[in-house]
Every structure is written in C-alpha cells, then in structure tokens.
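A.B. asks: My questions are about this predicted structure, shown below with the sequence.
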Amino acid sequence: MSNNRRLFWSIVDKIEALINSGMYPPGSRLPPERELAETFNVSRPTIREAIIALEVRVKVVVKTGSGVYVLKQVKQSDSPEKVNAFEVTQARALIEGEIAAIAATTINEDELNRLHQTLVDMEKGNSVEAADKEFHYIIANATRNNAMILSVKNLWDLRSSTPQIIEDYDSVCSADNSKTLSEHKAIYQALKSGDATKARSAMHKHFNRLINALFDAAESRALAEITRKNNEKRGLYSIPNTTSSIG
C-alpha cells in the first residue's frame, strides 16, 4: 500500500473513531474541511477523500451548502447480518488451527490418502470449491471429536449464510486457487509428518492470507465507490457543465 493510501485510510479511521467515541454525535456537523486538515496535518484533498469514504461507510452525509453531518449509527444487534466474512475467517483460523494440531496426532493413512486426493483435484481444477471443503472436513473428522466436527460444519455453513459473505469469499477464493493449493499442501505435509506445531502454524498461515485478501478486496471496492462518487461530483461541479446549464 502506498504512503498516500495509508495516510488516507488513517484519516478515515481517526474520524470514524471520533464519531464512535461520541465526540461527534448523530446529527452533529463535522468541523469544516480546512479545520480538519489543520487538525490532522494533512491536505484538504485528503480530507475530502476521507469524507467520501465515510459517506460510503454510511457514517456521514454531505449536505451541499450546509456541511457534513454525522448519521445515526446502526447497532450490530439491529442488523440482519450479524456475522461478516472477517469474523467467520478469524473464527475458522482459531478453531481449525487447533483442529489441525490434534489431527496431526490422530489422522490415519486412509484420511491422508483422501486428503492428498483433494490436492490432486484442486491442481487439476476439478470441483475446486468442493475439494477445498472436503479438505477441511477430512481434517476435522480426523480429530474424532464430534464437537469440533460440528464447529467446522457450522462455520462452513456461515460462509454461505448471507449474500455479502458469499460475495466476499468469491472475490478472493476464485482468484487465489494456486495460493490455496500451496497452503493446503503445507498443511498436508505437516499432518503427514505428525507435527502438531507445524500443522497449527500452516493452518494459521492459510487463514491469515485469506483475511488479508479479504481486506484488500474490501479496500478495492471502497476505493472504486469513492472514485465513482468523485466522478459524479466532478461532473456536477465542473465549470463547462455549470455554464451550459445556465446558458
């Protein structure tokens, strides 16, 4: 991430934190652009971009000729989508990391062979999602712990519980099959060697990469939306458009 983008998002996060803290309650107006630029020691264009990002996040609304106003924040409990892709992935990392560690000491030869077959299927591009799912299920079943097996099933079901989670996962999984395959191979080798520490670490690395990919995808979508809004406003306030409408 470039320094400019890192600075831009840091300002977004700082203003959002102030809103969440109650310094700027719902209905209140944010300080003028110039004042915010001085407060955070950044340029006014950076503040402008940050405000648009906060609009995309539904934190503020810009009222032309009046200012930027803070919107009422929707509580998580009020939302029909109580779980997001990041939460699902973090939970899977924690739970499946320990499952992999246990499975390293309990997995049998037949399960290792089936596990290897999922790698072959993924490499050939045969039903990649099904092979991915089977890979994780085999490892969970190898623990001989029904609670852990059920946990993995429930977490996998959450992957398709809302349109947003499905979209988030599709945006990264379909593009990173080679990386997923490489990570699965590392997990498989750790399980085959019976090394619980390596199995846990390999599983954590797998999900850590997925979480970062989800953040990258979310950031790309946010920036695309910001660009779209900027283009709309650029057209609205451009001098040729303004003068033509007057004429």
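C.D. replies: Structure received. Numbering: from 1, shown residues only.
A.B. asks: From now on I want contacts and neighbour counts done on CA atoms only, so please keep to that.
C.D. replies: OK.
A.B. asks: Tell me which helix or strand the spatially most central residue of the chain sits in.
C.D. replies: Closest to where the C-alpha atoms of the chain average out (C-alpha atoms, centre = their mean) is L214, at 3.4 Å. If you go by DSSP states H and E, L214 is part of helix 196-237.
A.B. asks: Could you name the helices and strands sitting against that helix?
C.D. replies: Applying 3 or more C-alpha pairs under 8 Å, 6 or more residues apart in numbering; DSSP states H and E, we find helix 196-237 packed against helix 44-56, helix 85-106, helix 163-173, helix 177-193.
A.B. asks: Relative to I226, which of those helices is closest?
C.D. replies: helix 44-56 (6.1 Å; C-alpha to C-alpha).
A.B. asks: buried set for the closest one?
C.D. replies: Within helix 44-56, the residues that count as buried by 16 or more other C-alpha atoms under 10 Å are 46-56.
A.B. asks: Then E81 would be within a helix, right?
C.D. replies: No. Under DSSP: H, G, I helix; E, B strand; the rest coil, E81 sits outside any helix and is assigned coil.
A.B. asks: State the number of residues packed around it.
C.D. replies: 13 (other C-alpha atoms under 10 Å).
A.B. asks: Tell me the spacing between it and A199.
C.D. replies: 32 Å (C-alpha to C-alpha, to the nearest Å).
A.B. asks: and if you look at K133?
C.D. replies: From K133 to A199 the distance is 18 Å (C-alpha to C-alpha).
A.B. asks: Neighbour count: those two, which is higher?
C.D. replies: Comparing K133 with A199 by other C-alpha under 10 Å, the one with more neighbours is A199, at 28 against 14.
A.B. asks: Got another one to weigh against that:
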Amino acid sequence: MPIQTVEPQRLYRQIAEQLRQLMNSGEFAVGSRLPAERDLAVQLGVSRPSVREALIALEVEGMIEVRTGSGIYVQSTTPLKNKAGAAQSDASAEWGPLEVMSARILVEAEVAALAAQNAQKKDLQAIRNGLQKMKLEAARDEVPRWGDEAFHEGIAQACGNGVLLDTVQRFWQARNGPLFERLGDYFEHPASWQAAIAEHQAVLDAIEARDSTGARKAMQKHLKQAHKRYSASWRRAPAR
C-alpha cells in the first residue's frame, strides 16, 4: 500500500490514521524504522509540525517509539484503546498541540491587551499569584504547569469578556491532554521554564502598567517563543 498525499487542510489525526493503515498492512512492520519526519512530510504532502503531532498521537497510543537521536520505530500495530482521548470527551480532544498554540497567539494577545485596560486589583493579584506559583514549581524542578494555567486564566478573567474566558479555558482543556503532555516530555526542560517565566513577567509588567499595546506584544512574543520551542528538532530536544 503506497503512501498517499494528504490534503494540507486535514488535521494530524488523518495523517495518524494513514500511518496506522500502513502499519496494519505490513508496509511498516513491528520493529522497523519509519521514514524521518522530514521525509514523511514530503511524502504525505503536509507540514512537519502536522507529522510531528501525528507521531506523538501514535506514540501515546503505544504504536511507535521515538528514540531521540536514532529514529522512530514501530512498536505495535494495535493502538491502546482510547488512551489518546481518555481524559477528554469534547472537541478539544481532537485539537493538535501546535494548532492550539497558533490559535493562542491570536486570541490571547488580544486578551492580554484587554486585561491591561480592565484588570482590577483582585485580577492583578491572581495573575501575580500564578507567576509566583510557576517560580515555586520550577524551583522544585517540576514542570510549572499549574502556575502557568493560573497565570493565563487570571489574565482571561481580567479581560472582562466571558466568551474569551471560556475560549482560553478550552485551550487549557486541550493543554491537559496526553498529546500535549508527551510533547512536553520532549521539549520542556529547566531552561525553557526559565525562559517562559521571564516572558510571563514581561506580560505582567505591561498589564500592571496599563499598557495594552505592550501587553499584546509581550503575549505574542511569549506564545511565539513557546510555539518555537515545541517545534524544535527532535535531535535538539533535551533529555529530561
């Protein structure tokens, strides 16, 4: 069964499904190495980030094993049932991590700008508390996951728009899923945590200064850098 071109607008799950079919048909046998991410992207006619999301989904399902510096190997032709979406039952379970990051760049930049205009004292304190929690988690050599969520939700609360708050909360529902968690295993590490904390501090400083333009730019910069970190080469992904 030859590899077929995947239309660019399709999500990573369609790519993962085609790779599953190739494994099931014996095109890629258990123990064999898959083509490199770059080669898969060319053969499938999609971007490398889309291929990466598909590979992460297959890894979460137990079908492949990613060996940093060596390659991607077929581990099983049978996915572990419902593991990739077990924690989520709504549409956000279908969202690819890098797609979510791209959406956050657009939406949360404006949320931060509104927060700079509308934040009350209690909102500012909630945002500060989120950042402080990030710092404490990082100091314990933990992924600063909960402080990160509290920080961004505090900004969304401060923006004064319930629809935008719900939207940001949906982003974090997706962020809690196993695909994001596995991606973080490869690309989150103490140096990236410290970079993220510094970027969050810049966002907070602009909001406290009531600088809407500065808050928008600081949030854009932070989320673009986060997207860049998640898009790094597998080979450069530091071991945890």
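C.D. replies: Alright, I've got the coordinates. What you are looking at is a predicted structure, and each value in this text was computed from that prediction instead of being measured.
A.B. asks: hmm, back to that, counterpart of the residue nearest to the centre of structure 1 in structure 2?
C.D. replies: Using TM-score structural alignment, the equivalent of L214 of structure 1 in structure 2 is Y230.
A.B. asks: Test my guess that its match contacts R182.
C.D. replies: No. Applying C-alpha atoms under 8 Å as the test, Y230 of structure 2 and R182 come out as separate, 11.0 Å apart.
A.B. asks: From P35 of structure 2, how far off is E110 of structure 2?
C.D. replies: 40 Å.
A.B. asks: Which residue in structure 1 aligns with L179 of structure 2?
C.D. replies: By TM-score structural alignment, L179 of structure 2 lines up with Q164.
A.B. asks: what about V51 of structure 2, neighbour count?
C.D. replies: With other C-alpha under 10 Å as criterion, V51 of structure 2 counts 24.
A.B. asks: Excluding its own residues, what touches stretch 228-247 of structure 1? List them.
C.D. replies: Outside of stretch 228-247 of structure 1, the residues within contact range by C-alpha atoms under 8 Å, 6 or more residues apart in numbering are I52.
A.B. asks: And that stretch, how far out from the chain middle?
C.D. replies: Mean-position distance between stretch 228-247 of structure 1 and its chain equals 34 Å (C-alpha atoms, centre = their mean, to the nearest Å).
A.B. asks: I'd like the distance between E181 of structure 2 and V42 of structure 2.
C.D. replies: In terms of C-alpha to C-alpha, E181 of structure 2 sits 27 Å off from V42 of structure 2.
A.B. asks: nope, L98 of structure 2 is what I meant
C.D. replies: Taking C-alpha to C-alpha, one finds L98 of structure 2 at 19 Å from V42 of structure 2.
A.B. asks: just Q14 of structure 2 next, same as before
C.D. replies: Taking C-alpha to C-alpha, one finds Q14 of structure 2 at 16 Å from V42 of structure 2.
A.B. asks: What's the match for R200 of structure 1 in structure 2?
C.D. replies: In structure 2, R200 of structure 1 lands on R216 (TM-score structural alignment).
A.B. asks: so that match sits right up against A109, yeah?
C.D. replies: Yes. Judged on C-alpha under 8 Å, R216 of structure 2 makes contact with A109 at a distance of 4.6 Å.
A.B. asks: circling back to that earlier point, could you dump the helices and strands packed on helix 196-237 of structure 1 into TSV with distance to S245 of structure 1 added?
C.D. replies: Listed next are these as TSV, based on distance: least, C-alpha to C-alpha, whole Å:
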stretch	distance to S245 of structure 1
helix 44-56	26
helix 85-106	46
helix 163-173	40
helix 177-193	51
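A.B. asks: Can you check which of these gets nearest to Y137 of structure 1?
C.D. replies: Of all those, helix 85-106 comes closest under C-alpha to C-alpha, at 10.1 Å.
A.B. asks: Over to E65 of structure 2. Which of the three states is it?
C.D. replies: Applying three-state DSSP: E65 of structure 2 is strand.
A.B. asks: I72 of structure 2 too?
C.D. replies: Per three-state DSSP, I72 of structure 2 ends up strand.
A.B. asks: Count the residues that sit near it.
C.D. replies: There are 20 residues near I72 of structure 2, going by other C-alpha under 10 Å.
A.B. asks: Was I right to think it contacts I56?
C.D. replies: No. With contact defined as C-alpha under 8 Å, I72 of structure 2 does not count as touching I56 (10.6 Å).
A.B. asks: For K198 of structure 1, which non-adjacent residue is closest in space?
C.D. replies: Closest residue to K198 of structure 1 apart from its sequence neighbours, by C-alpha to C-alpha, 6 or more residues apart in numbering: A190 at 5.5 Å.
A.B. asks: Map the one you found across to structure 2 for me.
C.D. replies: So, by TM-score structural alignment, A190 of structure 1 is matched to A206.
A.B. asks: how close does that match get to A119 of structure 2?
C.D. replies: For A206 of structure 2, the distance to A119 of structure 2 - C-alpha to C-alpha - is 12 Å.
A.B. asks: Next: E17 of structure 2.
C.D. replies: 45 Å.
A.B. asks: rewinding a little: what about the match of L179 of structure 2, how many residues close to it?
C.D. replies: Q164 of structure 1 has 15 neighbours, counted by other C-alpha under 10 Å.
A.B. asks: The one 3 residues further on now?
C.D. replies: Residues within reach of E167 of structure 1, counting by other C-alpha under 10 Å, total 13.
A.B. asks: try V163 of structure 2
C.D. replies: Count around V163 of structure 2 with other C-alpha under 10 Å applied: 10.
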